[in-house]
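*Asks:* Got a predicted structure here, sequence first:
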Amino acid sequence: MNDLFGAAEEATPHRTPLPERLRPTTLSDVVGQEELLGPDGKLTRLLAAVEQGGALPSLVLWGPPGTGKTTLARLIASHLGDDTRFVQLSALTSGVKDLKAAFDGARLARGHGQSTVLFVDEIHRFNKAQLDSFLPVMEDGTITLIGATTENPSFELNPALLSRCDVLILQSLEPDDLVTLVGRALEALGKSDTVDHTARQVIADRADGDGRRSIALTGLVIAGQGDDASLYSAEAIAERLGMALARYDKDRDGHYDLISALHKSVRGSDPDAALYWFARMLEGGEDPLFLARRIIRMASEDIGMADPTALQTAIAARDAYHVLGSPEGELAIAQAVVHVATAPKSNATYTAYKAARKLAKEGGSLAPPSEILNAPTKLMKDIGRGSGYIYDHDTPDAFSGQAYFPEALGRHTLYDPPERGFERELVKRLRYWQGLRDSKHDGE
């Protein structure tokens, strides 16, 4: 197979980055990704079909950094035989000229009986026109595309391109997987007997699911250190590596995943989990005011009238942050997180609002009943506007029971609260008013 990763193998070993030196050369060496590489894994089945004469579909490898996307792309290509070329591009550094050269090279190779696997790292960085340029060469079999991305392909890739690919999802590596990689790095550095299991776990924890980072951190721990065993204790390594920096992309999937986790923890009345996700986002550099605004939304969507004070607390927390700034103001937002998480839950207002919007769209431009219209001029009074209106405060129960919906629409029940929190009282009021309305109608 004519490939592009021979260069790394030919490089001077001490100049090759440690993660590259330790890159797996067979699928059996790959750590983690059991859902793809296990006996019944999707990739296992795909490659088995290829070995039986089937064609490899174009693929999108989606997963966090350091989970093996590039490694898998290379190993997949190696299963396709010596008549397959592996060509690698990065969307960060490639443009239209590079794509044209890759496509032309693939056409030429095809004329000589060779197929081409084109691997594109960070494929989501290409614009729509660049992504569209893949379609004809994928359709006619000039290339088999393998794209790698850290972003949700549903949002970042063109639907037409995505429909022609199988998506393989890679997961962050588990702690035990990372410890295995740390062990391999230590062996390559000749330090297997120097760092015990507890110290290896410290390195793995700092890697935060990223295999490439776990190997690089191992090299950092060893670099420039002597033979003093105390330098390789768990405590010494933890001090040298400092705190782990959690992965968090404020404008991409990490942002939406974590705010979703916070919102669902609030909805599920779990203040502990809610505070955890709130803190995760703050530690990742999220704007506290963004979180304050989302908590205001939660107070309306998931609590509503079950606890009207939740909205007040959320707004007060936002205002407190404006006054105090960070870090003092963040405590006020944390208080709002606890309030909305522990409040009784109801989406009755949210549901009623959506139903009202739907009814308004379907009903068109229906006029209000004439009796509830204002009549500020004599002409308006002469044509009957406001005639028959009953001033509710003049009735015995301060409830007239008159119609407020358009006559052609009739009455609809949109707000249907559960008997939770303060809405228990509202249910009593609504039933009471409905009883009065029924009795008035019965007497007509």
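*Replies:* Thanks, I have it.
*Asks:* use CA for all of it now, contacts and neighbours both
*Replies:* OK.
*Asks:* mind checking the end-to-end distance for stretch 341-353?
*Replies:* By CA to CA, to the nearest Å, the extent of stretch 341-353 from end to end equals 22 Å.
*Asks:* Mind listing residues that contact that stretch?
*Replies:* 265-271, 274, 300-307, 310, 414-418, 420-421 (CA atoms under 8 Å, 6 or more residues apart in numbering).
*Asks:* So residue 43 is in contact with residue 27, correct?
*Replies:* No - Residue 43 is beyond contact range of residue 27, at 10.4 Å (criterion: CA atoms under 8 Å).
*Asks:* Mind listing the shared neighbours of those two?
*Replies:* Contacts common to residue 43 and residue 27, judged by CA under 8 Å, 6+ apart, are residue 37.
*Asks:* also this one, for the comparison:
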Amino acid sequence: MADLFDTAAPNAPASAGPRPLADRLRPRNLEDVIGQSHLLGPEGSLRTMLDSGALSSLVFWGPPGVGKTTIARLLADETDLHFVQISAIFTGVPELRKVFEAAKMRHANGRGTLLFVDEIHRFNKAQQDGFLPHMEDGTILLVGATTENPSFELNAALLSRAQVLVLQRLEDAELEQLVFRAETELDCKLPLTSDARVALREMADGDGRALLNLVEQVAAWKPEHPLDTPALGARLSRRAAQYDKSGDAHYNLISALHKSVRGSDPDASLYWLARMLEGGEDPRYLARRITRMAVEDIGLAEPQAQRVCLDAWETYERLGSPEGELALAQAVLYLALAPKSNAAYTAYKDARKSAKSTGSTPPPKHILNAPTGLMKDQGYGAGYDYDHDAKDGFSGQNYFPDHMGRAQFYQPVQRGYERELAKRLAYFNKLRAERQHS
């Protein structure tokens, strides 16, 4: 009796019904896989495992349409393991038990099982833990596939028993190779100009399966003349860029935006802002993060930067999208071109660290108010020098706890407005030294 969730072997005969182009072009061996040469090439990590006969459980991490399922099927074929495929979206605990029981029977009869789990990150902790004993006793060789960062989505116990391999989006040359292979299979050349052919590959956004679906549509057209890029765009919709507002793309792109601003590159900053907006990011989230950049990376080198960000945020709230997004773009450009300093940010962190280590050490008594006679008798306020009455409006008294010693947290940089603040700091340090020795 056939096992539940078993799928045909990679080289099984085709079914009689119509098959999508992506299925018809599915590689029959690892050498036919387009892309992922860093894994499958002569020195690739996966090829090395296979050549040494030491294939371990794996987690494939990468975007859609780059070959995760195909490679898993071919691994089973190359290692003579029984291939079973399940999806974490549609599989519950009862179904998993049946899969494990079938694998145990197979294992007892001398045959291993390669269990491919698509969207493995969608299993909860208990379900993920359920794989562990079967991985450890050799009942299954697990190959999981995920589009999410395994460090955040998979249990440490499971990750410790599997090697994470990163699959990359297909490059333009690899996509063109895929188009050529499709044309050979279809026995026709796509009715596109060379520029439109490039545009078609761009529409796929590195996703091989999406590209083949587009190719299949275009190949069915019978125009009188090859279509140019505008004509192609009128007939096909560009595939939406891969972006998950709660996933890796979200954090990767905001990191790219922040570091481009910090690196004073206005063009790259504007590009990453546009990428996030095109992906559907909430402009209010961007407004908050842009304001954080002003505080963290520009600080007092350009005090006006924070005000520019807050004004842009308010402008967006009044105008909404898409008009208000221009205000955010202007703020990003302002930040990218502003002088940079994290001196205030660093000083704040150092002050917090010092405050934590000194605990509840009280202030020196001379800077404490004494509203009662008892407090005056305790020395509160005694010896306080009123700075407005001092020479130069500066007394130079100590304001740190008595037994702490003077600390210097803030060290302004020689950029932007902080150059002036550095001069003031040096001036007050000079006066302080003079007062202490007078």
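*Replies:* It's in. Everything numeric in this text was worked out from a predicted model, so none of it was measured.
*Asks:* who has more neighbours, residue 43 and residue 27 of the first structure?
*Replies:* It is residue 43, of residue 43 of the first structure and residue 27, that has more neighbours when counted by other CA atoms under 10 Å, with 19 against 15.
*Asks:* Which strand or helix spans that one?
*Replies:* helix 42-51 (DSSP states H and E).
*Asks:* And that helix, what does it pack against?
*Replies:* Applying 3 or more CA pairs under 8 Å, 6 or more residues apart in numbering; DSSP states H and E, one finds that helix 42-51 of the first structure contacts helix 34-37.
*Asks:* Please tell me which residues of the second structure the helix it packs on aligns onto.
*Replies:* Mapping helix 34-37 of the first structure onto the second structure (TM-score structural alignment) gives residues 37-40.
*Asks:* after superposition, how close is that stretch to the first structure?
*Replies:* Aligned to the first structure and superposed, stretch 37-40 of the second structure gives a mean residue distance of 1.4 Å (mean CA distance after the TM-score superposition for the first structure).
*Asks:* Let me see the ranges of the helices in the stretch 201-350 of the second structure.
*Replies:* 208-219, 229-235, 248-262, 266-278, 283-293, 304-319, 323-337, 343-358 (DSSP state H, counting those that start in this stretch).
*Asks:* Please convert the buried members of the contacts of stretch 341-353 of the first structure into ChimeraX selection syntax.
*Replies:* Of these, the buried ones go into a single ChimeraX selection, burial set by 16 or more other CA atoms under 10 Å:
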select :265,266,267,269,270,271,274,300,301,302,303,304,305,306,307,310,415,417,418,420,421
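*Asks:* ok, back up a step: centre of the chain to the helix holding residue 43 of the first structure, how far?
*Replies:* Computed by CA atoms, centre = their mean, to the nearest Å, the separation of helix 42-51 of the first structure from the middle of its chain amounts to 29 Å.
*Asks:* Going toward the C-terminus from that helix, what's the next helix or strand?
*Replies:* Counting by DSSP H and E, what follows helix 42-51 of the first structure is strand 58-62.
*Asks:* and that following strand, what other elements does it pack with?
*Replies:* Checking 3+ CA pairs under 8 Å, 6+ apart, strand 58-62 of the first structure ends up next to strand 144-149, strand 165-169.
*Asks:* what residues does the longest one touch?
*Replies:* Contact with strand 144-149 of the first structure is made by 56-63, 69-70, 73, 116-124, 138, as judged by CA under 8 Å, 6+ apart.
*Asks:* swap in the last one?
*Replies:* Taking CA under 8 Å, 6+ apart as the criterion, the residues outside strand 165-169 of the first structure that touch it are 36, 42, 43, 57, 58, 59, 60, 61, 62, 63.
*Asks:* neighbours around the fifth one, how many?
*Replies:* It refers to residue 58 of the first structure. Per other CA under 10 Å, the neighbour tally for residue 58 of the first structure reads 22.
*Asks:* Run a quick check on it versus residue 164, I expect a contact.
*Replies:* Yes - if you go by CA under 8 Å, residue 58 of the first structure and residue 164 touch, sitting 6.9 Å apart.
*Asks:* Could you report the separation of the residue nearest in space to the middle of the second structure from residue 323 of the second structure?
*Replies:* With distances taken as CA atoms, centre = their mean, residue 252 lies nearest the centre of the second structure, 3.0 Å away. From residue 252 of the second structure across to residue 323 of the second structure, the span is 26 Å (CA to CA).
*Asks:* Could you do residue 112 of the second structure as well?
*Replies:* 60 Å.
*Asks:* now residue 283 of the second structure
*Replies:* Residue 283 of the second structure is 11 Å from residue 323 of the second structure, by CA to CA.
*Asks:* If you count surrounding residues, which of the two has more?
*Replies:* For residue 283 of the second structure versus residue 323, the count of surrounding residues by other CA under 10 Å is larger for residue 283: 21 against 12.
*Asks:* Tell me which residue of the first structure matches up with residue 116 of the second structure.
*Replies:* Using TM-score structural alignment, residue 116 of the second structure sits opposite residue 119 in the first structure.
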